[in-house]
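# The following block contains a protein sequence and its predicted model.
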Amino acid sequence: MFIVSLIFWLVGLALLGGGIWLITLDGSWYYALTGVLLIVVGAMTRSRRPTAQLLYALFLIATAAWSLWESGYDWWPLATRLGLFLILAIPLLIPAKDASRAGLAVLLPVWAIIGVGTLASMAVDQHRIEGELNRDVVAESPDTGDSPKESWHAYGRSNMGQRYSPLEQITPQNVDNLELAWQYRTGDMMGPDDVTETTYEATPLKVGNSLFLCTPHNWLIALDADTGKEQWVYDAKVPDESSRQHQTCRGVSYLPPSNGDPDAIDVQAIDQPAENQAAIQCDAQLFLPTSDARLVAVDPATGARCANFANNGELDLMHNMPFKQDGFYYSTSPPVVADGKVIVAGSVNDNYAVKSPSGVIRAYDAKTGELVWNWDAGNPDETAPIAEGETYTTSSPNSWSIASADEELGMIYFPMGNRTPDQLGMYRSPSEEKYASSVVALSLETGQVEWVQQFVHHDLWDMDTPAQPSLLDLETEQGTQPALVIPTKQGDVYVLNRKTGEPILPISEKPAPQGTIEGDYAADTQPVSSLSFRPPKLQESDMWGATPLDQLMCRIQFKSLRYEGQYTPPSKQGTLVFPGNFGVFNWGSIAVDPKRQVMFGMPLYLAFTSTLVPKDGTDLGKTNQGEQGINENAGAPYAVDMKPFLSPLGIPCQQPPWGYVAGADLRTGETVWKHKNGTVEDMTALPLPIKMGVPGIGGPVITESGLVFMAASVDDYLRGYDLETGEQLWQARLPAGGQATPMTYLNSEGEQMVVQVAGGHGSIGTTIGDYVVAYKLKAQ
């Protein structure tokens, strides 16, 4: 029994030492007391005393009661609190020769009852909200944009950003009959010199009978929409650059031909690299943003550059920038084509330098590339084209996500980010404060501000507005209102009148934690929408791990960090940021059904930590590590160290679920259903499809039949859901991570296709690949 005793002693000593540390942080006494008990049981076990079994039985009862008090009847918290101790009991259940069995008679039933009771909790889902979204049509003939029914002409299908298709061939009743129709490999793979955030996030366009998509290294590819056969490839020849935070392309944009038929293009199969062709005069045009800060216009039919646009089809977006560091500015999202203009925003590296490029938004003539207007949040009133030799505002707030537009109202809507550095607010001007972390409506004609609605005041947490606004006409008690629906990282979904910016669903202001570094301040209050997926404030009892040992370490980390709830200011001590930098919602946004007036989203819950690191001459080591790690903030007195809040085993410190799907009524603001989404199949060494509710990044698409398609989660599946109930109806295994938003269309035979780009996501560790996969119903 020496080995058994030794195990008890080692586990006991670890829990005792860590438990005393936790007590000094004003944390739970449970772990220290457990450590003492295990050491005592270890000693008793070596001498084969029956009292060891009796004592351990009492310990299991007490631990079960404590676990239920802390977490309720919830499988994952219970299993990880009790699992190790139930395993440690097994040697005590083996009777020794000539030993009294009195202790065994008590321990065995206690062990069995607690074990079976814990296993039974798998059948209980405390986190599930059951309900049914409105199944009736509220708006008979809603505006779904100018994309033809069978096509997909913009990132969100149209400039309304609804991610809603009026197709209804694939239904909840027949979705089980979907099968793989074709598969294509782009050839663009993540390389050894790429930055971590190298990702496939593209949603293809479908124009005529061709698909157009971009790859992380800015290849623009045309495919036959029936077969997936390659028609041409344009390689923008983007050089490697280690200073980029992101190497991705979410999509391209389309300018229809002047003949009035947006699908009238005759795409040709080109057997040479399209970039080698001579530039031509273009009627229809595709616009490709590149990660070396260019905007390229190409002919949809051949992939040749458009000689009529800018400099032989290429526009240098670094013009008039105050600072031009390589890799600090580029566009990861498609521009908007509206009102005869191509309107471009860009991404500015977070927290690399105080003096960085501007976040200016610019509108160019879509045919010629001539600058029509520019809107700079640092100088918001001057929108006339900037003169040669002048510069935009240094580091002003940028818009890195996707915009939407309403040409009838003459407005374009941008989700706004923050001024870099994110965690240091002392560099911001009053105008930058006004427009940061907001949605801003600009005039399509002049670029002048029509209205702005801010979602975070004096943002110190990287809570950029990350998602494309969705536009629909909403039926309210006051009549039909032109609505804008936009989700945020902090978990709110705002429903605004897109003409005036006024709230349709109420917005309130709530007090926020105070106390910042010298020279900065925190806003007294922060806005909250009445439609919200914000999580409750974390408690020590929410800390989690695979075993009590890493749970204990997570509790120590939790108690060591500064945390007074959401919006706890950054600190040198280290601050817990929850929801974290990935946000409850990110660039995948939501999908809205303009007929039923409902939304489908994928709320995510992962905590991050943020630590301000004084630059007092000490060696910071490797800096500018992107989304996770130390970023230098050159020119500022503090670097910032950001990372997910993980246990020593590399799993989230807060207990699951971490990812859901949810449905809400946009007219009432009610969350009608909410279910765990995704499995741990691709997160662990054992490929077990256990439905845990896992993280993800990507977005959904709704069809008129009441189906939703979405991949996004960290297991490699494309799934189909019932919009009404949220139930998963279908899934298909993907060859790589599906961190892109799918789309759907009709092919030339009138068959509805569902297409998913599956290439993985470098920073969340999903399977890397280069696939485009298409599904359709089996032939009957």
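Right, received. Where do you want to start?
# Please make it C-alpha for all contacts and neighbour counts, starting now.
Noted.
# so how many other residues sit close to the closest residue to Ser100 other than its chain neighbours?
Nearest in space to Ser100, with sequence neighbours left out and distances taken as Cα to Cα, 6 or more residues apart in numbering, is Pro50 at 6.4 Å. Other residues within reach of Pro50, judged by other Cα atoms under 10 Å, total 20.
# wouldn't Pro50 be in contact with Gly103 here?
Yes - the pair formed by Pro50 and Gly103 meets the contact definition of Cα atoms under 8 Å, at 4.9 Å.
# if we can go back for a sec, and the residue nearest to Ser100, what does it touch?
99-104 (Cα atoms under 8 Å, 6 or more residues apart in numbering).
# List just the nearest of those to Gly693.
Each of those was scored against Gly693 by Cα to Cα, and Leu104 proved nearest at 38.7 Å.
# so how far is the helix or strand encompassing that closest one from its chain's centroid?
Element membership of Leu104 [criterion: DSSP states H and E] is helix 102-120. From the chain centre to the centre of helix 102-120 is a distance of 43 Å (Cα atoms, centre = their mean, to the nearest Å).
# Show me what it is packed against.
helix 50-71, helix 75-88 (3 or more Cα pairs under 8 Å, 6 or more residues apart in numbering; DSSP states H and E).
# between the first one and helix 102-120, how big is the angle?
Between helix 50-71 and helix 102-120, the angle formed by their directions is 20 degrees, by axes from the mean of the first three to the mean of the last three Cα atoms, to 10 degrees.
# and if you look at the last one?
Note on geometry: by the same axes, to 10 degrees, helix 75-88 and helix 102-120 are set 160 degrees apart in direction.
# another one to put next to it:
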Amino acid sequence: MLITLTALVFALIGLALGAGGLWLAVLGGSWYYVIAGLGFLLTAFLLFRRRSAALIVYALLILGTLGWAIWEVGFDWWQLGPRGGVIILLGLWLLLPAIRRRLGFASPSGEVYAAGALPLAAAFIAAIAVAGYSMTQDPLDLAGELPVAAAAATPDLGGNVPEGDWHQYGRTSYGQRYSPLGQITPDNVGTLEVAWQYQTGDVKLPDDVGETTYQVTPLKVRDTLYLCTPHNWAIALDAASGKEKWKFDSNSGMNPDRQHQTCRGVSYHADPAATAGSPCAERVYLPTSDARLIALDAANGLVCKDFADQGVLHLEEGMKYNPAGYYYSTSPPVIVAGKIIIGGAVNDNYSTEEQSGVIRAFDVDSGALVWNWDSGNPDVTTPLPQGQTYTTNSPNSWSVFSYDEKLGLVYLPMGNQVPDQLGMGRSEHVEKYASSIVALDINTGAVRWVRQTVHHDLWDMDVPAQPVLIDITGKDDQPVPALVGPTKQGDLYVLDRRTGEPIIPIKEIPAPTGAIPEDFTAPTQPISDLSFSPPPLTGKDMWGVTMFDQLACRINLQRLKYAGRYTPPSLEGTLVYPGNFGVFNWGAVAVDPERQVMFGMPTYLAFTSRLVPREQIPPKEQSQKGSEQGLNRNDGAPYGVFMGPFLGPLKIPCQAPPWGYVAGVDLKTGEIAYKHRNGTVHDMTPLPLPFKVGVPGIGGPMITKGGLAFLGAAVDNYLRAYDLTTGRVLWEGRLPAGGQSTPMSYATADGTQYILMVAGGHGSVGTTPGDYVIAYRLPKE
């Protein structure tokens, strides 16, 4: 009975592998699964016949699989495991005496001898040896070191922010995410401990939209921290103790039509003409998810009534279409030269009648409109006359701006025009400014230069990250004012920020064709010589827990339309890689302006998209709105789009890990120094496993003068400290919730350096929700 059941199992596996493998082979994929299926069927037949040759055949199957797997992926344990796991376990079953005795023979005296185990045991030992060796290897790891010596003795940090403060989202107007504090070093970071912990009280509720997320980086001015929460509360805390000073609730309410419920930060401004201590001499500006900008007194959280309309600027003004919940600002505005400059986010892929992506500058004291730059009407920046509206559905800028006040320029990361996957009927201006980095004159809003990162974007590859400003020493040893622009497709654009011309070369490469008949593709696409763009996916890159879901992923890959990066959307279904989350997203990168190096977190997660003809889209439901996943309606367009991560039958990524890295770049040479897997599956599986697979993440890094980089972001709940020189983890602190925000650092009056992290989780990646603000410091002596 035992042999019969074993043979039946082997036969069923053989049929499944053979049928699936034949399908894959017909589609143009590997023939291995057909051969493996035949090996299982032959083993099953010999088991039914009680032939000891079954063990020899199966030993050959193990050795053949081992050779094929090493040929495909080398000694990468995370890819070898799924290929051989089931086969090795079944081989161990066949080695059991209870099986081998039934395949043995009887001597003339009647004694029963078990079938010989040597061939199968030898194959089994060889497989175990390869597995053991591969666990000590990481063929995808790039080891190296960043230069330690300072390349600039007195680097430009971007403004006169005191060393112990953090006045803007990226600390200064340059967005470097660099703290000039050096008390915490690689030698002592291992002793970091929690100094204080505060809970905001703003927690995710059952009625909240899925993407309710904590993405805030607090500001620190003198002895006070300022932050916001997903439901648009503004909070002030004592920097030394974490004690609450004041809290303001904007009452932005809940609206199920919002795509995002988040706040990345507030903006701080001190009026140089105001008398110290007078009401609203220092202000905190809070953007809200119902399209308001509220001015608050930094001292007490009271509304500054002399700003705009009783302290509130209504950002929906001038919009032709304004359904509630579809336009708001998730990122803090920048304040420069007496102006507060702000953009806005729209719900992706909901309608062709979206709000304008206009960028506006208001008087920081009165709220009066100073200029407006609408990428749909870019040459007219004078304030919009009463009764007129901005261009409907023009490309927007939802992320964080940076600026160089000496050059008089503000730098915008621009998005694409909705619908993202349909390019029909776009205007000349849209084709120029969508998915680009744009430099505007701070005083007039006039365009100084534009650098497009994707032509005729059909993939939602908007520029998601704050451009980072840094001076890079040139060939003549003179500093060149540069801009580093991270993109979703993994390119890092290193540009002269005066002109937009490349410092690290950019070239145009041929792009895939084959758009739907109504649309077209750009014949070429730009790519930077400094790029984390991954190579195209192939069958060997498919993954699963077992060989069965890996086979399913291989079949699905062959069924999708895919010719590499920039394969156009299709009715059949297209693989989008890099995917919609991007290699880099709003978390951007951090730079050390002294050493002129960069630290970032490239993430790799393929998506799929499938165009859906209008007549096949069901009637509108509340659940069908712009999102990175599911049906995106695109009302008013001939097609909607169904999109989401490229997942296997078990709802894990079809592509093999690593899905997330940390990486270091020497910006003087443009060379990638190191690239290491980042994060574990601790919070991705039912058991808290510590396996360092390299997991996805969303959030941003920070660098300190002490030679460290700090990063949460990964989908395991940890804040980590890395040696900036090598990228190796030196310390990790367990967080009570997902750390999908960007850490910052500050010092108190007694000289103590703190590392601050907000841990509240992220709805899209499913990390643990919470409301924690946690400060770390070295132990007191």
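Noted; the coordinates are in hand. What you are looking at is a predicted structure, and each value in this text was computed from that prediction instead of being measured.
# circling back: the helices and strands packed on helix 102-120 of structure 1: which one's closest to Leu15 of structure 1?
For these, the distance to Leu15 of structure 1 is smallest for helix 75-88, at 12.3 Å, taking Cα to Cα.
# once aligned to structure 2, how far is the closest one on average?
In this overlay with structure 2, the average offset of helix 75-88 of structure 1 from its partner residues is 0.7 Å by mean Cα distance after the TM-score superposition for structure 1.
# so where is that helix in structure 2?
Aligned by TM-score structural alignment, helix 75-88 of structure 1 corresponds to residues 77-90 of structure 2.
# Pull out the buried positions in the matching stretch.
77-85, 87-88 (16 or more other Cα atoms under 10 Å).
# if you go through the stretch 551-700 of structure 2 in chain order, where are the strands?
For the stretch 551-700 of structure 2, the strands defined by DSSP state E, counting those that start in this stretch occupy 574-576, 590-592, 597-600, 607-613, 630-632, 639-645, 661-666, 671-677.
# In JSON lines, list these along with mean neighbour count and distance to Phe45 of structure 2.
Formatted as JSON lines, those follow (neighbours: other Cα atoms under 10 Å; distance: least, Cα to Cα, whole Å):
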{"stretch": "strand 574-576", "mean neighbour count": "27", "distance to Phe45 of structure 2": "40"}
{"stretch": "strand 590-592", "mean neighbour count": "28", "distance to Phe45 of structure 2": "61"}
{"stretch": "strand 597-600", "mean neighbour count": "27", "distance to Phe45 of structure 2": "55"}
{"stretch": "strand 607-613", "mean neighbour count": "22", "distance to Phe45 of structure 2": "41"}
{"stretch": "strand 630-632", "mean neighbour count": "22", "distance to Phe45 of structure 2": "45"}
{"stretch": "strand 639-645", "mean neighbour count": "23", "distance to Phe45 of structure 2": "40"}
{"stretch": "strand 661-666", "mean neighbour count": "23", "distance to Phe45 of structure 2": "47"}
{"stretch": "strand 671-677", "mean neighbour count": "21", "distance to Phe45 of structure 2": "44"}
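# Between these, which one is closest to Gly311 of structure 2.
Using Cα to Cα, those put strand 590-592 closest to Gly311 of structure 2, at 34.2 Å.
# whereabouts in structure 1 does that closest one align?
Taking TM-score structural alignment, strand 590-592 of structure 2 hits residues 591-593 over in structure 1.
# mean shift between the matching stretch and structure 2?
Mean deviation for stretch 591-593 of structure 1: 0.5 Å (mean Cα distance after the TM-score superposition for structure 1).
# Reformat the helices and strands packed on helix 102-120 of structure 1 as CSV; add distance to Arg185 of structure 1.
Below are those laid out as CSV (distance: least, Cα to Cα, whole Å):
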stretch, distance to Arg185 of structure 1
helix 50-71, 46
helix 75-88, 39
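# which stretch among these comes nearest Gly17 of structure 1?
Proximity to Gly17 of structure 1, assessed across these by Cα to Cα, is greatest for helix 75-88 (17.8 Å).
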